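>>> here is my input; please provide its structure:
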Amino acid sequence: MDSAAVDRFEASRGRLASLAYRLLGSATDAEDAVQDTFLRWQAADRERVDVPEAWLTKVVTHLCLDRLRSAQARHERAAGDWLPEPLLGGDPMLGPADTFEQRESVSLAVLVLMERLSPVERAAYVLREAFSYPHAEIARILDITESTSQQHVHRARRRVAAERRRGGEVDPASARRIVEEFLAAATSGRTERLVELLTADAAVVSDGAGLARRLVRYRTRERVASFVRAGLRPTPAKRRLAGGSLAFHIESVNGSPAVLAVVDGRVVGAVACDLSDGRIAFLRGIAAADRLTRLNEAWSRREPGVPVIEAW
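Sure, this is the predicted structure:
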C-alpha cells in the first residue's frame, strides 16, 4: 500500500476510533475495530472507492455491529453487568465535543443507556447525535432506508431520554467543589454531610474494586452513603490490596467529574460522578485493571496536579 493510501487512512483514524468507542463502550475493542478497518482498507480495490471517508466509516460501523451482535458481547453485557471503559478528559477517542449532544453521547451514563438499544438503533443514534450525519448518509452506511434511519434515531432518542437523569450541565469549577466536599466527607466519616450531598434517589454501581463477579448496586442516599463510607474508610488491608497508600485526584472522565485513586503514579480506581441540582445523583466505580489500561496510559503522559488527598 502506497504512502498516500496510508496517509488517507491515518487522517480518518481519530474519527473512526471515536465512532467505534461510542458504539462499543470499550477503548480496547474500538482500537481493534479500527485496526481491522485498516486491514480491510489495505486489501480493498481502492481505485473503486469514490469517497474514502464514507467507505471507512461504513466498514468500521459494520465491524462494530458485528461485535455488538456476537455471542461473547451479549454474554459480557447481559443483565446490565457491564460498565464502559472510562477515558480521561482530553483523550482524542472522546471525539467531537462542540455540542451538548456530542458531549452527552460519550458520557458513561449514555453509553450504559445505549446498551438497551438494538445495535442498529445504537449506530443510527451515534452517527446522528455525535457526528451529525444526515439520514440519507446514515441509511447508506447501515444499508437501510432513510425513513428507517429516522425511525431508529427517534426511537433511540426517546428511550435514552426516558431513562436519562436530568440536571443539565454543571460548570467544571462547581462540579469539582461538590466532588471535593463529597470525598472529604466520605474519607473523614462525616456521614451526615455525605448524605446531604446526595440526591434523594441517588444510586451507585461498582465492580467491587475489580473483585466482584457481578456489579454491586445500591439505591437511596442512605445506602449509597453507607457503601461509599465503608469503601473509603482507610485500613491497612485496603492499602495492601491497592499496593500502597493512595492519593486522590479529581479529574474529568468522559465529561464528568471523577475521583481517581492513584498509587505510585498508577490509577487503581475511578469513581465517576453524575451531578443533578448541585448534588451527586449517580456514582460509577471502576477498578478492574483491564478497564483502566487506556486511562493509565493517558495519566502517565500528563503532569497531574496536587492531589485532593495526598496520603490515604
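
>>> all contacts plus neighbour counts: C-alpha atoms, from now on.
OK.

>>> quick one, helices of the stretch 151-300 of the chain?
Remark: helices assigned in the stretch 151-300 of the chain by DSSP state H, counting those that start in this stretch are 172-188, 191-196, 221-232, 236-242, 293-300.

>>> with mean neighbour count and distance to residue 154 as extra columns, can I get those helices in a markdown table?
Putting the helices of the stretch 151-300 of the chain into a markdown table (neighbours: other Cα atoms under 10 Å; distance: least, Cα to Cα, whole Å) gives the following:
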| stretch | mean neighbour count | distance to residue 154 |
| --- | --- | --- |
| helix 172-188 | 18 | 31 |
| helix 191-196 | 18 | 37 |
| helix 221-232 | 19 | 33 |
| helix 236-242 | 12 | 45 |
| helix 293-300 | 17 | 33 |
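
>>> kindly reformat the ones you listed as TSV containing distance to residue 26.
Below are the helices of the stretch 151-300 of the chain laid out as TSV (distance: least, Cα to Cα, whole Å):
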stretch	distance to residue 26
helix 172-188	25
helix 191-196	32
helix 221-232	26
helix 236-242	24
helix 293-300	10
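
>>> show me the one of those helices that comes nearest residue 275.
helix 172-188 (7.5 Å; Cα to Cα).

>>> please enumerate the helices of the stretch 1-150 of the chain.
Under the criterion DSSP H, counting those that start in this stretch, the stretch 1-150 of the chain carries helices at the ranges 3-24, 27-43, 52-69, 71-76, 100-105, 108-113, 119-129, 135-142, 146-163.

>>> which of those is buried the deepest?
Most buried of those, by mean neighbour count (mean count of other Cα atoms under 10 Å): helix 119-129, with a mean of 24.

>>> how about this one, so we can line them up?
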Amino acid sequence: MAGSMSEQAVVEAFEEHRGRLVAVAYRMLGSRADAEDAVQEAWLRLARQGPAAIDNLAGWLTTVVGRVCIDMLRSRKAKPEASYDDQRLPELVVTDDEDAPEDTALLAESVGLALLVVLDTLRPAERLALVLHDMFAVPFEEVGQIIGKSADASKMLTSRARRKVQGSRAPNQDRRRQRAVVDAFIAAAREGDFEGLLRVLDPDVRWSVHTPQGVTVKLGATELAAQAQRGKDAKVTARRVLVNGEPGIVAWGPTGKPLAVMACTVVDDRIVEVISVVDRERLAAMDLPGRPS
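Below is the predicted model of the structure:
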C-alpha cells in the first residue's frame, strides 16, 4: 500500500477486511470474543507500523491474525489450569432460524459445531493451514509464509489435517431438508412417538452431553429416542434454532428455564450426531431465542 494514508483511510481499509479476519479467527479459536481479540491485536500492530510500507494489506492482516491465533492456541495448551479447555466446546452461537443477524450469520456460515469440535483436535499449524486453504482459498505459497514453512510442506500439512477432518461425516448442504429432519424429530418427541424418533435418527447416532462435570457420550438411536420420548411426560418445550449456522434445538422445562441446547448434524435425511449442552450456568449466559408460546 504505497504512499501515505489519512487515519480515516486506514480505518476504512481495515474495516473492509474485518469480517473476513473475524471469520478466520473464529474458525481457529472457536470463540467470538477470542476472535475479536485476535483481530484487535492485528489492528494495534497496523496502527503501530502504519500501512505505507505494506504492499498487500489483506495478506499482511491475514498473516498477523493467523500468527496471533497460533500463539493463542499454543498458550491454551501450555497452561495446566486450562485442562478443561482441551475438552471444552467452541462457543455456541445460537440464533433464530428465521432472521439470524447478518454478522452472526457470516460468523457461523459453513462452520457447524461438529466441525469446530473436530478442528479443535488439530495442531495449531494444521488447523491454520486447513482453515486458510480449504475455507478461504489462500494459496499454499501464502499459507507457507504465514506458518513459516515451504509451499510443499504447507500442502502436506493441509492434506494431513484434511484426512483427520474427513473422518467426520459431512452434513447435507440443503438447509430445507435439514430443517425438515429436525422439525420431524421435535414433533415426534412432542408426541412421544418412539418409532417416529427412530425414523429420523441414524442407527449409529452419536450423542455427546456436556455437563459441568464433564462429557458423556452415548451411541445408538434407541438411547437418544428413549430420552427424547421422556420429554413429553416432563412437559418439555422445544423449538428449532440455528446453532453455529446449522439446525439445532433449544429445550425449556415447564418453568420456562432452558434445559438444553442441541446442535444436530444431518446426513442423508437422518440425524447422525447431537452435541448437547445442559450446563445451567452456561445456558443462562447465552442469548437464546424466546420460548415458543
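
>>> circling back to that earlier point, nearest to residue 122 of the first structure, of the helices of the stretch 151-300 of the first structure?
That would be, of the helices of the stretch 151-300 of the first structure and by Cα to Cα, helix 293-300, which comes in at 23.4 Å.

>>> what comes into contact with that closest one?
With contact meaning Cα atoms under 8 Å, 6 or more residues apart in numbering, helix 293-300 of the first structure is reached by 27-28, 86-88, 91, 265-267.

>>> the inter-axis angle of that helix versus helix 27-43?
Inter-element angle recorded for helix 293-300 of the first structure and helix 27-43: 100 degrees (by axes from the mean of the first three to the mean of the last three Cα atoms, to 10 degrees).

>>> how far off centre is helix 293-300 of the first structure?
Taking the mean of its C-alpha atoms, helix 293-300 of the first structure sits 14 Å from the chain's own mean (Cα atoms, centre = their mean, to the nearest Å).

>>> same thing with stretch 138-147 of the second structure?
The answer for stretch 138-147 of the second structure is 23 Å, by Cα atoms, centre = their mean.

>>> which residues in the first structure does that stretch align to?
Taking TM-score structural alignment as the measure, the first structure aligns residues 133-142 with stretch 138-147 of the second structure.

>>> residue 49 of the first structure: which of the helices of the stretch 151-300 of the first structure is closest?
helix 293-300 (32.9 Å).

>>> the spatially most central residue of the first structure: what's it in contact with?
Using Cα atoms, centre = their mean, the residue of the first structure that lies closest to the mean C-alpha position is residue 108, 4.0 Å off. Listed by Cα under 8 Å, 6+ apart, the contact partners of residue 108 of the first structure are 83-84, 86, 254.

>>> hmm, 10 Å instead?
22, 25, 83-87, 114, 253-256, 272-274, 284 (Cα atoms under 10 Å, 6 or more residues apart in numbering).

>>> circling back to that earlier point, residue 60 of the first structure is nearest to which of the helices of the stretch 151-300 of the first structure?
Ranked by Cα to Cα, the member of the helices of the stretch 151-300 of the first structure that lies closest to residue 60 of the first structure is helix 293-300, at 20.2 Å.

>>> look up the closest residue to the counterpart of residue 221 of the first structure in the second structure, ignoring the ones flanking it.
When the second structure is aligned by TM-score structural alignment, residue 221 of the first structure is paired with residue 221. Nearest-residue entry for residue 221 of the second structure: residue 203, 4.9 Å, with adjacent residues in sequence omitted and distances by Cα to Cα, 6 or more residues apart in numbering.

>>> swap in residue 60 of the first structure?
What sits nearest to residue 60 of the first structure in space, not counting adjacent residues and going by Cα to Cα, 6+ apart, is residue 37, at 5.7 Å.

>>> and the one you found, what's its match in the second structure?
Residue 37 of the first structure maps onto residue 42 in the second structure, by TM-score structural alignment.

>>> how far away is its match from residue 26 of the second structure?
14 Å (Cα to Cα, to the nearest Å).

>>> now residue 167 of the second structure
22 Å.

>>> now do residue 89 of the second structure
13 Å.

>>> list the residues that contact both of the two?
Common neighbours of residue 89 of the second structure and residue 26 are listed as residue 116 (criterion: Cα under 10 Å, 6+ apart).

>>> can you find the partner of residue 69 of the second structure in the first structure?
Using TM-score structural alignment, residue 69 of the second structure sits opposite residue 64 in the first structure.

>>> mind checking how far its match is from residue 266 of the first structure?
The separation that residue 64 of the first structure has from residue 266 of the first structure, given Cα to Cα, amounts to 30 Å.

>>> re earlier: of all the helices of the stretch 1-150 of the first structure, which one comes closest to residue 230 of the first structure?
Taking Cα to Cα, helix 108-113 is the member of the helices of the stretch 1-150 of the first structure nearest to residue 230 of the first structure, at 23.9 Å.

>>> so which bit of the second structure is the closest one matched to?
Using TM-score structural alignment, the residues of the second structure aligned to helix 108-113 of the first structure are 113-118.

>>> with the first structure overlaid, how far apart is that stretch on average?
Its matched residues in the first structure lie on average 1.4 Å from stretch 113-118 of the second structure after superposition (mean Cα distance after the TM-score superposition for the first structure).

>>> coming back round to it: which one in the first structure is aligned with the residue nearest to residue 221 of the second structure?
Superposed on the first structure with TM-score structural alignment, residue 203 of the second structure falls opposite residue 200.

>>> ok, its match to residue 13 of the first structure distance?
Going from residue 200 of the first structure to residue 13 of the first structure by Cα to Cα gives 43 Å.
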